[in-house]
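**Q** Structure here, sequence nowhere to be found:
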């Protein structure tokens, strides 16, 4: 009847995996279910623990990368949050230098600074977000962006 503890742990891993969707805890669930099988077959506790560890690691390092690759192939990864702003256009609302300024990006005002070595950007200049550093958009002029392509 001790195998029920392993099954319970496996089901708990599955439930938490449903919330996190990282495809990590589901691998631990597989290890827990394998350990439950060893327990049901009468295996000692040390063998159950080793089975849990080996099966979990095997699933984590073999099955998880394959699943991630195929999931990303079927559903492309969509950036969200600050990472989604990279590559978008913005308009300078307050002069932007290497030290700071402000841009309007997707309807919101962001603190911004120019890419290192870029000239300052005047109000009204159209810019492209090169990267996000914390809560600051690092930008460069769309005109200079087309010259570097």
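**A** Yep, that arrived. Values in this document were obtained by computation on a predicted structure and should not be read as measured data.
**Q** Please make it C-alpha for all contacts and neighbour counts, starting now.
**A** OK.
**Q** And the helices in this structure?
**A** 3-20, 25-40, 45-58, 64-74, 142-147 (DSSP state H).
**Q** Now render these as a markdown table, adding distance to residue 104 and mean neighbour count.
**A** Formatted as a markdown table, those follow (distance: least, CA to CA, whole Å; neighbours: other CA atoms under 10 Å):
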| stretch | distance to residue 104 | mean neighbour count |
| --- | --- | --- |
| helix 3-20 | 33 | 16 |
| helix 25-40 | 41 | 23 |
| helix 45-58 | 47 | 17 |
| helix 64-74 | 32 | 12 |
| helix 142-147 | 14 | 11 |
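**Q** How much space separates the residue lying farthest from the centre of the chain from residue 50?
**A** The C-alpha centroid of the chain is most remote from residue 42, which lies 41.5 Å away (CA atoms, centre = their mean). Using CA to CA, to the nearest Å, we find residue 42 at a distance of 14 Å from residue 50.
**Q** want to compare, so here's the second one:
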């Protein structure tokens, strides 16, 4: 018995191992890629059970996996992530948040601000302005552990109305 006929005879074991490995990896990742590869391997197994030669099994498995990845995975992912929470969180949630200056803030000297969510942050001014205590601010960005702030639009509007 030659090597190729032995491989062809026992290929079903290889397909089962591939299916199991792909399913385990899919359980760890959850992105549906390895699920599609697992189903493609199952197609390879089925074609082998009906007597298709090994090269035909591999082609059938590759075509099935490619078709599933191309046509089935994208709509399944959209459906899976349809109800996902799109709100910003962590540092991204602070951008645009308003607050008050506690100690003087300028571009070169860091002061402190208290944000609307109750957090106190070290802060620097965004522009070449000095922000005195009790000034209303809004967060422009976060640089490390420092909030970069500017006077809030409400304060600028109040100053324009006063002049």
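**A** Looks like it arrived, so ask away. Keep in mind it's a predicted model, so treat the numbers as computed, not measured.
**Q** Over which residues of structure 1 does stretch 26-38 of structure 2 lie when aligned?
**A** Stretch 26-38 of structure 2 lines up with residues 17-29 of structure 1 when matched by TM-score structural alignment.
**Q** Could you find the counterpart of the residue farthest from the centre of structure 1 in structure 2?
**A** Checking TM-score structural alignment: residue 42 of structure 1 goes with residue 51.
**Q** what's near enough to touch that match?
**A** Neighbouring residues of residue 51 of structure 2 by CA atoms under 8 Å, 6 or more residues apart in numbering: there are none.
**Q** rewinding a little: give me the contact list for the match of stretch 26-38 of structure 2.
**A** Counting by CA under 8 Å, 6+ apart, 9-14, 16, 52, 56-57, 59-60, 64 sit against stretch 17-29 of structure 1.
**Q** now it, how far from the chain's geometric center?
**A** 15 Å (CA atoms, centre = their mean, to the nearest Å).
**Q** and what of stretch 98-107 of structure 1?
**A** Per CA atoms, centre = their mean, the centroid offset for stretch 98-107 of structure 1 relative to its chain is 25 Å.
**Q** Kindly check the end-to-end length of it for me.
**A** End-to-end for stretch 98-107 of structure 1, by CA to CA: 23 Å.
**Q** any idea how far the most centrally placed residue in structure 1 is from residue 14 of structure 1?
**A** What sits nearest the mean C-alpha location of structure 1, by CA atoms, centre = their mean, is residue 79, with 8.5 Å. Going from residue 79 of structure 1 to residue 14 of structure 1 by CA to CA gives 26 Å.
**Q** Same check on residue 145 of structure 1?
**A** For residue 145 of structure 1 relative to residue 14 of structure 1 (CA to CA), the value is 47 Å.
**Q** Residue 91 of structure 1 now?
**A** 46 Å.
**Q** now swap in residue 23 of structure 1 and tell me
**A** Distance from residue 23 of structure 1 to residue 14 of structure 1, by CA to CA: 10 Å.
**Q** any idea which strand is longest in structure 2?
**A** strand 136-143 (DSSP state E).
**Q** May I ask you to confirm that residue 135 of structure 1 is in contact with residue 102?
**A** No. Using CA atoms under 8 Å as the test, residue 135 of structure 1 is too far from residue 102 to be in contact (11.5 Å).
**Q** and the gap between the residue nearest to residue 94 of structure 2 when sequence neighbours are not counted and residue 148 of structure 2?
**A** Closest residue in space to residue 94 of structure 2, ignoring its immediate chain neighbours: residue 139 at 6.7 Å, by CA to CA, 6 or more residues apart in numbering. Between residue 139 of structure 2 and residue 148 of structure 2 the distance is 6 Å, computed by CA to CA.
**Q** Counting neighbours, what do you get for the spatially closest residue to residue 113 of structure 2 that is not a sequence neighbour?
**A** Distance criterion CA to CA, 6+ apart; nearest residue to residue 113 of structure 2, sequence neighbours excluded, is residue 101 at 4.3 Å. When counting by other CA atoms under 10 Å, one arrives at 25 neighbours for residue 101 of structure 2.
**Q** contact partners of stretch 147-159 of structure 2?
**A** Contacts for stretch 147-159 of structure 2 (CA under 8 Å, 6+ apart): 98, 121-127, 131, 135-142.
**Q** Kindly recompute the last result at 7 Å.
**A** 121-126, 136-142 (CA atoms under 7 Å, 6 or more residues apart in numbering).
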